[in-house]
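Visitor: I would like to see how this sequence folds:
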Amino acid sequence: MIKINLAPLDRRRRRRAGFQLADFQFALPSFNLGVLFAVVYIAVVVIIGGYWWYRASTASRLAAQIETDQRELASLKATIGQGAKIKEQLADLQNRIKAIQELTKNQGRPIQLLDAFLDTVPPDLWITSLEEKTSMLRVSGTAYSTTAVADFMANLRRSGKFKDVDILVARQDLAKNPRPVTFEVTCRFEI
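Guide: Presented below is the predicted three-dimensional model:
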């Protein structure tokens, strides 16, 4: 049997390309899918390779930056250490300067004290010890009479440089001849 298709030409082409289902036509593509997948595969490989290259270059750049920053940090730590050492030396020098200033400020005080003190000592009295603690002066000595001790205390008051003159102890040794008087006097020296 021979079949002859008498349908118009464009209908025949449509039927050959695929089957028709209520205005839906399924047709095979006119290009090769293998080529499409190869192009997509190459594009994906290029994109992944580019991303990997970007990440690798970023990692190496960051590693170099970290190394540079660590060197800078080490040098800054050394500088800070030197700064702390200099601050300690500065504090030490300031303490030394204060001590020197204190010594030089009070350097004339002992001379003035002895000068003022020598003018108050009567001839029949001698000093055995002289102590100064803070501003208080403690004088111990011996005299031939209690009058000499009284004159000494009066001279201290009269000088104007000695304040709060008090006698702590005055003893006369009756066993010796002449009878010496040992005494202790406290006062405050003011310049």
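Visitor: From now on I want contacts and neighbour counts done on CA atoms only, so please keep to that.
Guide: Noted.
Visitor: where along the chain do the strands fall?
Guide: Remark: strands assigned in the chain by DSSP state E are 20-21, 24-25, 125-133, 136-143, 162-172, 181-189.
Visitor: Tell me which of these sits most buried.
Guide: Burial of these is given as mean neighbour count (mean count of other CA atoms under 10 Å); strand 181-189 ranks first at a mean of 20.
Visitor: Grab the most central residue of this structure for me.
Guide: A84 (6.7 Å; CA atoms, centre = their mean).
Visitor: I have a second one here; can you model it like the first so I can compare?
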Amino acid sequence: MALIFPLLVWGGYVFLPFDAPLLDSAPLRLVYTLRCSVFAVVPIILGWLVLGVSRMRLGDVKPLCEVEAWEVGVHRRYVDDSVTLFLLYFLQLAVMAPYLSQDLLKLVPLLTIIFAFGRLMYWVAAALGSSIRGFGFGLSFLPTMAMLGANLYFIVTMDAGGTIFAQDVVHQQDPPPDSRQRFWG
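Guide: So this is what the prediction gives:
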């Protein structure tokens, strides 16, 4: 899996026929990241829908009072794990996007596609009881770890100029102190 993920990213970057729009500021890049991340939520929403349907079909609408059926448990664990993994994924993507150069901004939708595809593969394999679900988990977990490594690199090596964290330093003269001391200091 660790060998296939970089090949997927490279192949998608080189061969997929889309380019990121021209985004010159960090807030625009964060909005673009948010828009792309909406597609990563689609497998989670499908999981919630299937979980609800399987609970209604099996009559397992009170999961805390009784032992839940295997089918309901698989979908519930998928949704719980997917939400947690998505939050980690989105946090890393939102931190990474302002640091990327314009030509590397194509990685934002590409990593989102890989994440969503990995979650769907994991869900299908888990529902079928297959051991191939590790492949789907790897496709959704390795982008997060790769972005974590890139974010650590960006934070340590780059200055904050041009990102959302940049602050404009304005030098103002302090007003002269009042001659009268107030009771609060």
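Visitor: Mind checking the TM-score on these two?
Guide: The TM-score (TM-score structural alignment, normalised by the length of structure 2) is 0.24; 61 aligned residues with a CA RMSD of 4.1 Å.
Visitor: what about the residue nearest to the centre of structure 1, distance to K77 of structure 1?
Guide: 10 Å (CA to CA, to the nearest Å).
Visitor: likewise A38 of structure 1?
Guide: From A38 of structure 1 to K77 of structure 1 the distance is 58 Å (CA to CA).
Visitor: for A143 of structure 1, same thing?
Guide: 71 Å.
Visitor: Ok, V44 of structure 1 next?
Guide: 48 Å.
Visitor: picking that back up, of the strands of structure 1, which is nearest T68 of structure 1?
Guide: Each of those was scored for nearness to T68 of structure 1 using CA to CA, and the closest is strand 125-133 (62.6 Å).
Visitor: gap between the closest one and the chain center?
Guide: On the basis of CA atoms, centre = their mean, to the nearest Å, strand 125-133 of structure 1 sits 49 Å off its chain's mean C-alpha point.
Visitor: Out of the strands of structure 1, which is closest to A150 of structure 1?
Guide: The nearest among those, by CA to CA, is strand 162-172 at 9.4 Å.
Visitor: now for that closest one, which elements pack on it?
Guide: In terms of contacts (3 or more CA pairs under 8 Å, 6 or more residues apart in numbering; DSSP states H and E), strand 162-172 of structure 1 is packed against helix 146-159, strand 181-189.
Visitor: repeat that for 6 Å
Guide: Helices and strands touching strand 162-172 of structure 1, by 3 or more CA pairs under 6 Å, 6 or more residues apart in numbering; DSSP states H and E, are strand 181-189.
Visitor: what comes up buried for stretch 103-113 of structure 1?
Guide: Judged by neighbour count using 16 or more other CA atoms under 10 Å, the buried positions of stretch 103-113 of structure 1 are L113.
Visitor: do the same with stretch 148-158 of structure 2
Guide: L148, A150, N151, F154.
Visitor: same question, stretch 39-57 of structure 2
Guide: A40, V41, P43, I44, G47, W48, V50, L51, G52, S54, R55.
Visitor: Out of those, which sit inside strands?
Guide: Short answer: those have none in strands (DSSP E).
Visitor: Columns distance to A94 of structure 2 on top of these, output as TSV?
Guide: Converted to TSV, these look like this (distance: CA to CA, whole Å):
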residue	distance to A94 of structure 2
A40	13
V41	15
P43	20
I44	19
G47	24
W48	24
V50	29
L51	29
G52	30
S54	34
R55	34
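Visitor: from those, which single one is nearest G73 of structure 2?
Guide: After measuring the buried residues of stretch 39-57 of structure 2 against G73 of structure 2 - CA to CA - the closest member comes out as L51, at 8.6 Å.
Visitor: That closest one - nearest residue in space that isn't next to it in sequence?
Guide: Excluding the flanking residues, the one nearest L51 of structure 2 by CA to CA, 6 or more residues apart in numbering is H75, at 5.4 Å.
Visitor: moving C-terminal of the helix or strand harbouring that neighbour, what's the next helix or strand?
Guide: Element membership for H75 of structure 2 (DSSP states H and E) is helix 70-96. Proceeding N to C from helix 70-96 of structure 2, the next assigned helix or strand is helix 107-128, under DSSP H and E.
Visitor: What helices and strands are in contact with the following helix or strand past that following helix?
Guide: Using DSSP H and E, the helix or strand that follows helix 107-128 of structure 2 towards the C-terminus is helix 133-157. If contacts are counted by 3+ CA pairs under 6 Å, 6+ apart, helix 133-157 of structure 2 sits against helix 70-96, helix 107-128.
Visitor: and the longest one with helix 107-128, angle?
Guide: By that I understand helix 70-96 of structure 2. 170 degrees (axes from the mean of the first three to the mean of the last three CA atoms, to 10 degrees).
Visitor: Now do helix 70-96 of structure 2: which elements does it pack against?
Guide: helix 26-58, helix 133-157.
Visitor: in that helix, what's buried?
Guide: Buried residues in helix 70-96 of structure 2 (16+ other CA under 10 Å): 72-76, 78-79, 82-83, 85-86, 89-90, 92-96.
Visitor: Understood, closing this out.
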